[in-house]
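Participant: Sequence first, predicted model second:
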Amino acid sequence: MAAFPAVAQSEWTKIRSVRSTVWSLASVFLITVALGLAISLVARNNVSDFTQDGVPFDATAISFIGVGFGRLAIVVFGVLAVGNEYSSGMIRVSLAAVPQRGTLLAAKAAVLGGLALAASLVTVFVAFFIGQAALGGSLSTTLGSENVLRAVFGTAIYLTLLCLLSAGVTVMVRHQILALAILVPFILLVSPILSIVPVVKNAVHYFPDQAGSAIMQVFPTDDLPYGPWTGLLICAAWTAAALLGGYLVLKKRDA
């Protein structure tokens, strides 16, 4: 029986040896920080365009504008980190070396989750501080302000959950192109479009990308039927379901 630490070490080696996964994780930082900086600079001179009646100016949300695209990059990272084994056929070697499929998937999830969380924490803190510096003293906020630290840490957890959800979906479909064809359009197009359709917009609140993003809100709104932490728990439930589905497929089907 393969020991979990040895399997985790093997998964770490696989991820860091594939250039595409490294660049996709690095792009999470670059996209999120660059867009956050750009929008913060614009917002400093056009405050009225970034405020709503009755809702205070959310300096944290402005610095996190890039998360909307950064989450796509972390989804790609999760898909590629798992899907490369299927596209190359190396999954057969992995399953031969580690017949305990639950151990293999748990090691993948642990390594992916650890990397995603570390990268996300660095990304959101850098994006926050750079964004606040760009906004300037009169508009900026601090980590000590109410709900700001929760939003910053919560955003990192949200990105990590999306990464693990993507990994679970990839294991289920066993093909990285198919996984990307499902996840990227869903987050980029399907979910935003359905959120403005009156008949289904209430149901869209419970989609993983929509629910998890509630943690990023510093000021409460009436748009959502739940609070920030509940939204994150909904996203976590989707992630757990995807990983469970991946385990069942991995256990019952050949590579």
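Facilitator: Sure thing, it's come through. Predicted, not measured: the structure shown is a model, and the values here were computed from it.

Participant: rest of the way, CA atoms for contacts and neighbours
Facilitator: Fine.

Participant: residues touching the residue most central in space within the chain, list them.
Facilitator: With distances taken as CA atoms, centre = their mean, the residue of the chain nearest its centroid is Leu159 (2.5 Å). The neighbourhood of Leu159, defined by CA atoms under 8 Å, 6 or more residues apart in numbering, consists of 71, 74, 116-117, 120.

Participant: next one: Gly212
Facilitator: Going by CA under 8 Å, 6+ apart, the list of residues near Gly212 reads 158, 228, 231-235.

Participant: Give me the buried entries from the contacts of Leu159.
Facilitator: 71, 74, 116-117, 120 (16 or more other CA atoms under 10 Å).

Participant: Go through those and flag which are in helices.
Facilitator: Using DSSP state H, the subset of the buried ones among the contacts of Leu159 located in helices is 71, 74, 116-117, 120.

Participant: From those, pick the one nearest Ala133.
Facilitator: Distances from Ala133 to those, taken as CA to CA, are shortest for Ser120 (19.8 Å).

Participant: Identify the residue nearest the closest one in space, chain neighbours excluded?
Facilitator: Once flanking residues are discounted, Ser120 sits nearest to Ala156: 4.8 Å by CA to CA, 6 or more residues apart in numbering.

Participant: In terms of helices and strands, where is that neighbour?
Facilitator: helix 148-173 (DSSP states H and E).

Participant: this is the other structure I want to compare:
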Amino acid sequence: MAATQVVRSEWTKVRSVASTVWTLGLAVVVTIALGMLISALSKSEFDSLSRDDKLSFDPTFTSFAGMSLGQLAMIVFGVLVVSNEYSTGMIRTSLSAVPQRGTFLFGKIVVATGLAFAVALVTSFVAFFLGQAMLGSHKASIGDAGVLRAVIGGGVYMTLIAMFSMGVAAMLRSPMLSLGILMPFFFLISNILGNVSATEKVGRYLPDQAGSKIMQVVTPVDDDTPYGPWGGLAIMVLWVAAALIGGYTLLKRRDA
């Protein structure tokens, strides 16, 4: 089957599975709503901040506070897109129709990534503008230095989270196992490693912590991270590439 036919087939699959559409919708709502709430709270508490905290205040990054939860919905989306066929047994039919496993996985990743990026980019822009509206006089402008890069970067970050999850799901095949590893990893383990002094130098190289640097415009006063926004994004891309290569390798080697 030609690559274009595979892509068309995968697009039909994604649209026909209600759970994948709902998870993308949830990512949008959670990211925007929580970002607005945190931005409103930040505005009300700004005057009570210390001098250093005021200097380090990043209105752009504040409006993306909802991505910490929104990315969990993106993880679910990425996992379901790849592993749904394993849980239903449809993977045998799919691989019979498309015996070239690389083409099969490529089509699935391309369709899901394109959809995730379109949704994530719109979400990032909406979260930014509504978040800045909540911040009032403390807001940033899209034309300020580094802001447009951060807003587009927010969409790229969410997309890469979904892609990483697709790679892990391709390796593990089971949606429950994939989510059982990814959810605690991003929601708990990464935060713990990044906030404990003994492990923070390791935590900063995890995909979410490195990738989120692309959304920062103002560098905190006490930040000694050895890379900037683009360096952090490059680290995250390497994690994503490793996950996808691992998924492709295992898909080629084992039975359906």
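Facilitator: Arrived safely, thanks for sending. Computed from a prediction, not measured in an experiment: that's the story for all the values here.

Participant: Let's have the contacts of Leu159 of the first structure in a markdown table, adding distance to Ala203 of the first structure.
Facilitator: Shown next, in a markdown table, are the contacts of Leu159 of the first structure (distance: CA to CA, whole Å):
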| residue | distance to Ala203 of the first structure |
| --- | --- |
| Arg71 | 21 |
| Ile74 | 25 |
| Ala116 | 28 |
| Leu117 | 28 |
| Ser120 | 28 |
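
Participant: Which pair of the residues you listed spans the longest distance?
Facilitator: Every pair of the contacts of Leu159 of the first structure checked by CA to CA; the farthest is Arg71 and Leu117, at 12.4 Å.

Participant: Check the separation of the first and last residues in stretch 204-219 of the first structure.
Facilitator: 21 Å (CA to CA, to the nearest Å).

Participant: Centre of the chain to it, how far?
Facilitator: Chain-centre distance of stretch 204-219 of the first structure: 12 Å, with CA atoms, centre = their mean, to the nearest Å.

Participant: now swap in stretch 89-104 of the first structure and tell me
Facilitator: 26 Å.

Participant: Flag every buried residue along it.
Facilitator: Of all the residues in stretch 89-104 of the first structure, those buried under the rule 16+ other CA under 10 Å are 91, 94, 98, 101-104.

Participant: next SSE after the helix holding Ala156 of the first structure?
Facilitator: Counting by DSSP H and E, what follows helix 148-173 of the first structure is helix 176-185.

Participant: Closest to Phe64 of the first structure out of the ones in helices among the buried ones among the contacts of Leu159 of the first structure?
Facilitator: Using CA to CA, Arg71 comes nearest to Phe64 of the first structure of these, at 11.0 Å.

Participant: count of residues packed around Ser56 of the second structure?
Facilitator: 16 (other CA atoms under 10 Å).

Participant: what's the answer for Ala26 of the first structure, then?
Facilitator: Counted with other CA under 10 Å, Ala26 of the first structure comes out at 17.

Participant: now swap in Leu178 of the first structure and tell me
Facilitator: Leu178 of the first structure: 14 neighbours (other CA under 10 Å).

Participant: got a list of what it touches?
Facilitator: Counting by CA under 8 Å, 6+ apart, Leu178 of the first structure touches Thr170.

Participant: gap between stretch 196-204 of the second structure and the chain center?
Facilitator: For stretch 196-204 of the second structure, the distance to the chain centre is 21 Å (CA atoms, centre = their mean).

Participant: got the contact list for that stretch?
Facilitator: 190-191, 193-194, 209-210, 225.

Participant: The residue nearest to Ser120 of the first structure reaches Leu115, doesn't it?
Facilitator: No - counting by CA atoms under 8 Å, Leu115 is not a contact partner of Ala156 of the first structure; they are 11.4 Å apart.

Participant: Those two - which one has more neighbours?
Facilitator: Between Ala156 of the first structure and Leu115, counting by other CA under 10 Å, Ala156 is the more crowded of the two (23 against 17).

Participant: residues touching the more buried one, list them.
Facilitator: 117, 120-121, 124.

Participant: quick revisit: so how far does the helix holding Ala156 of the first structure sit from its counterpart in the second structure?
Facilitator: Compared with the second structure after fitting, helix 148-173 of the first structure deviates on average by 0.6 Å (mean CA distance after the TM-score superposition for the first structure).

Participant: give me the stretch of the second structure that that helix matches.
Facilitator: Aligned by TM-score structural alignment, helix 148-173 of the first structure falls on residues 147-172 of the second structure.

Participant: buried set for that stretch?
Facilitator: Buried residues in stretch 147-172 of the second structure, counted by 16+ other CA under 10 Å: 147-172.

Participant: Repeat that for stretch 137-150 of the second structure.
Facilitator: Result for stretch 137-150 of the second structure [16+ other CA under 10 Å]: buried residues 139-140, 142, 146-150.

Participant: Then stretch 219-235 of the first structure?
Facilitator: By 16+ other CA under 10 Å, the buried positions in stretch 219-235 of the first structure come out as 219, 226, 228-229, 231-235.

Participant: what residues does it touch?
Facilitator: Counting by CA under 8 Å, 6+ apart, 55-56, 58, 147, 154, 158, 161-162, 205-209, 211-217 sit against stretch 219-235 of the first structure.

Participant: 6 Å instead?
Facilitator: 208, 211-212, 214-215 (CA atoms under 6 Å, 6 or more residues apart in numbering).

Participant: Tyr86 of the second structure maps to what in the first structure?
Facilitator: Residue pairing (TM-score structural alignment): Tyr86 of the second structure is matched to Tyr86 of the first structure.

Participant: what about its match, which helix or strand?
Facilitator: Using DSSP H and E, Tyr86 of the first structure falls within helix 67-88.

Participant: Mind reading off the mean deviation between that helix and the second structure?
Facilitator: Using mean CA distance after the TM-score superposition for the first structure, the mean distance for helix 67-88 of the first structure is 0.7 Å.

Participant: and the gap between the residue lying closest to Gly154 of the first structure once chain neighbours are set aside and Leu178 of the first structure?
Facilitator: Distances taken as CA to CA, 6+ apart put Ile215 closest to Gly154 of the first structure, at 5.6 Å, once the chain neighbours are dropped. Computed as CA to CA, the Ile215 of the first structure to Leu178 of the first structure distance reads 29 Å.
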